[in-house]
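Undergrad: Whatever this is, show me its structure:
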Amino acid sequence: MTVLPPADNCQSTAEFPRVLFFNVNGSGMGHLNRCLSYARRLRGRARPVFFSLASAIEIIEEMGFEADYFVSPYWSSNSTFAWNSELAVRFGMVLERVRPDAIVFDGTWPFQGFLAACEAYGSPALVWSNRGLLKEGAKTVPVDEARFDLVIQPGELGAHESEVELARGGKRAVVPPVCLLEDDEVLDRAAARGALSLPQNGRFVLFALGPGNLKDVAGIGHGLIRLFESAGFQVVWVRAPISVRDVELPPGVLPLTVYPLARYLRAFDAFVGAAGYNACCELVQSGVPSLLVPNGELADDQTRRARMVADVMPAVVSACETDEQRGAAVGELLEMLNVNRSRPAGIPLNGASLAAEKILALAMGRERRH
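TA: Okay, here's the model as predicted:
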């Protein structure tokens, strides 16, 4: 596994404000990825510490951050009440050890055990990073935003920074799309292929259809693989770090496990994947022509997000559930491969930096409510 090394920092972190990140374990890497995006922008100015429900905790540590792991409720045999009770104790112990100046929760549903531990500890600043774009009719979260000092909504493509006041003195802030990497950290085609030990010549397509934890992607994937191989592409298949079962790959398909994937996207002539938040933001950042296959089993509206991508860059949106759909989608994408890959003007992707500044201000007490 490849990760970005921690930045050199000769200044002691003891004098920095402490920010404790709590990321849930979703169907993909989104919650962890956003917390790492914020933490990387805070490096050298704060001491980020993680409490992670995501099983890929080694990624956090290899990036140079401290981390504790607690099993996700989806993988626990405990009842909801028992799991939340244990969470309250475990997270309370972490709060006593870290003594954070700010706590950042990234997830759709703030757990009762988490909220109980924060209330008992007397959290000085509480932040909820809550991605939007839910489907119509999706369950509403019975947690009052006013319990938080700051609610950060990582925006979709085209979103700009804005703030509104919440009851009890808090704020809700929309920020532009959140990306893990800055633009200059994304390798160009030659450098990315060199880093992945891929030949400079040849046509490569990257498949990232998700870990398959909530949706069986093998059938769709195998059908698309055959089409791209027939068109002369070498297929590379991403193995997700949090996957609980690997898709059996046909002979000749190259498996790839790398993080962060965004760093290497330009090595590929085309991308095939689900329309998760991270993937869509990173594809616009890299400009790689894409076939987006929305996952309809998730709470977020991936079809709508995929169409946003297709509005600003070469991208095809298709469910790819039948041979006819797959054939038409691949044919349309192949016609797009010579389109300029530069990012369209006017699409900010600096949400991570803006969110980090707001978190830091809270941690330092400059914007804490009374």
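
Undergrad: When you work out contacts or count neighbours from here on, use the C-alpha atoms and nothing else.
TA: OK.

Undergrad: Strands of the stretch 51-200 of the chain, residue ranges please.
TA: Taking DSSP state E, counting those that start in this stretch as the test, the strands found in the stretch 51-200 of the chain are 66-69, 102-106, 126-129, 150-154, 162-165, 171-175.

Undergrad: Can you tell me which of the ones you listed is nearest to Ser77?
TA: strand 66-69 (16.6 Å; CA to CA).

Undergrad: Can you spell out which helices and strands pack onto that closest one?
TA: strand 47-52, helix 57-62 (3 or more CA pairs under 8 Å, 6 or more residues apart in numbering; DSSP states H and E).

Undergrad: Let's see this one next, to set against the first:
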Amino acid sequence: MSSNGVGLGHLARQLAVSQRMGPHWRPLFLTMSYAAALASQGGYPTLFIPHHHALGTEPDNWNPQLELELELLIRHAPPAALVYDATAVYGGLIETMARHRDIFAVWMRRPMWREIHRKFLALSHRFDAVIEPGELADELDAGPTKQYQHEVHRVPPVLMLAPEGRLEREQARTELALPGDAIVVAMQLGSGTNFDMRPVREAAIAALLRHPDVVVLDLRSPVRSTGGHEIASQPQHRIIDLFPAFRHSRAFDAAVCAPGYNTFHENILGGIPTLFVPNEADEMDQQLSRARWSEQRGMALLLRRDDHLTGAEPSIERLLDSVERQRMTARCNEIVWTNGADAIVRFIEEHAIGTPRKTV
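TA: Okay, here's the model as predicted:
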């Protein structure tokens, strides 16, 4: 089960775990994400429930409906485990878990929270376990979950696809119909639903297209807002749907991205020279801290959205510098990493069957 999310983080982490579970498990998805089709396309039974914001209703009216939907789903397909990936914890979920204490309930809770979400930590004890997917930038995490790390099961950063599982450069470029001699820059600045990236996006594209040997591959978010700004300005600028984009990322020479959990860890662990533009909306995680961490270590560049007028062009020039790109890739490749998704699967398989239920 996952919440709606502005990006794909919650759903992508659950797909990463589901793909690694053994044949005796049958993952079933209940999600509020508008990218729910990605789970269905992956072969998983999927139920989509709109978040109360999307319905324009109050939580007090929405939570009983969520509780009813959960109850019907549990009766239809009684689960051995409920793995919940979200920041907010909803009353309808809490009430359902209280009635079904035989279900092993896990809160898969990524860190880098903002202070406004602290209230949800009081509900941690309602779960049998809390798993924290790791953060490369953990040392800059100043959020409210930091003080509780000793109480949770921490695992390394979670990726759907390991860097070595990507397509080779030539095959990836062939599948994307990209010229072999072009400098390809992937652009992935999020859905735009809560933080307007259009000014910095347009400034970055303009700076990139001043170079005739550059192709901008503009990757549309599966949960994007619609709008007329999604128009390719010239043949060097291509707008495509591609998920998971990381599979083809060896085709990219560089990237301009928002450092959400998935994209940040994919680009750093994949050694992709990246200009990070954080989504700094109040309800988001600490994307600025992630970007600062990578910039301080020479692994990436940072441009804040509101600095686009003076910062976009020099940042793009640095990104296109071959020596800079080689340096960033080399620093990224120094990281030693194992996939936290494997650790999460082991934890669930070891604890979900026959675990004594705690009193709620």
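
Undergrad: one step back: and the helices and strands packed on strand 66-69 of structure 1 as TSV, adding mean neighbour count and distance to Trp83 of structure 1?
TA: Below are these laid out as TSV (neighbours: other CA atoms under 10 Å; distance: least, CA to CA, whole Å):
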stretch	mean neighbour count	distance to Trp83 of structure 1
strand 47-52	24	15
helix 57-62	18	20
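
Undergrad: can you list these in TSV and add distance to Ala192 of structure 1?
TA: Shown next, in TSV, are those (distance: least, CA to CA, whole Å):
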stretch	distance to Ala192 of structure 1
strand 47-52	29
helix 57-62	20
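
Undergrad: nearest to Cys320 of structure 1, of these?
TA: helix 57-62 (31.8 Å).

Undergrad: hang on, the earlier thing: so which of the helices and strands packed on strand 66-69 of structure 1 comes closest to Lys139 of structure 1?
TA: strand 47-52 (23.9 Å).

Undergrad: returning to that earlier point: closest one to Gly92 of structure 1 among the helices and strands packed on strand 66-69 of structure 1?
TA: Closest to Gly92 of structure 1 of these, according to CA to CA: strand 47-52, at 11.1 Å.

Undergrad: so that closest one corresponds to what in structure 2?
TA: Aligned by TM-score structural alignment, strand 47-52 of structure 1 corresponds to residues 26-31 of structure 2.

Undergrad: what's in contact with that stretch?
TA: 1-4, 11, 18, 39, 44-49 (CA atoms under 8 Å, 6 or more residues apart in numbering).

Undergrad: Of these, which is the most crowded?
TA: Leu11 (26 neighbours; other CA atoms under 10 Å).

Undergrad: surely that one meets Ser33?
TA: Yes. The pair Leu11 of structure 2 / Ser33 is scored as a contact, 7.3 Å apart, by CA atoms under 8 Å.

Undergrad: Between these two, which contacts overlap?
TA: Ser2.

Undergrad: Could you measure from the corresponding residue of structure 1 for His125 of structure 2 over to Ile103 of structure 1?
TA: In structure 1, the residue paired with His125 of structure 2 is Ala146, using TM-score structural alignment. Ala146 of structure 1 sits 15 Å away from Ile103 of structure 1, going by CA to CA, to the nearest Å.

Undergrad: Looking at the two, which is more packed in?
TA: Neighbour comparison, Ala146 of structure 1 and Ile103: the larger count goes to Ile103, with 27 against 16 (by other CA under 10 Å).

Undergrad: And whichever residue in structure 2 pairs up with the more buried one, how far from His52 of structure 2?
TA: With TM-score structural alignment as the criterion, Ile103 of structure 1 lines up with Leu82 in structure 2. Using CA to CA, we find Leu82 of structure 2 at a distance of 21 Å from His52 of structure 2.

Undergrad: same check, this time on His100 of structure 2
TA: 24 Å.

Undergrad: circling back: so which of the helices and strands packed on strand 66-69 of structure 1 gets nearest Arg90 of structure 1?
TA: Taking those one by one with CA to CA, strand 47-52 is closest: 9.8 Å.

Undergrad: contacting residues for Leu302 of structure 2?
TA: Leu275, Phe276, Val277, Ala291, Arg292, Glu295, Ser315.

Undergrad: I'd assumed His308 was in contact with the last one.
TA: In this case it means Ser315 of structure 2. No. Using CA under 8 Å, Ser315 of structure 2 and His308 do not qualify as a contacting pair, with a distance of 9.4 Å.

Undergrad: In contact with the most centrally placed residue in structure 2, which residues?
TA: Centroid-nearest residue in structure 2, with CA atoms, centre = their mean: Gly9, separated by 2.5 Å. Neighbouring residues of Gly9 of structure 2 by CA under 8 Å, 6+ apart: Gly260, Tyr261, Asn262.
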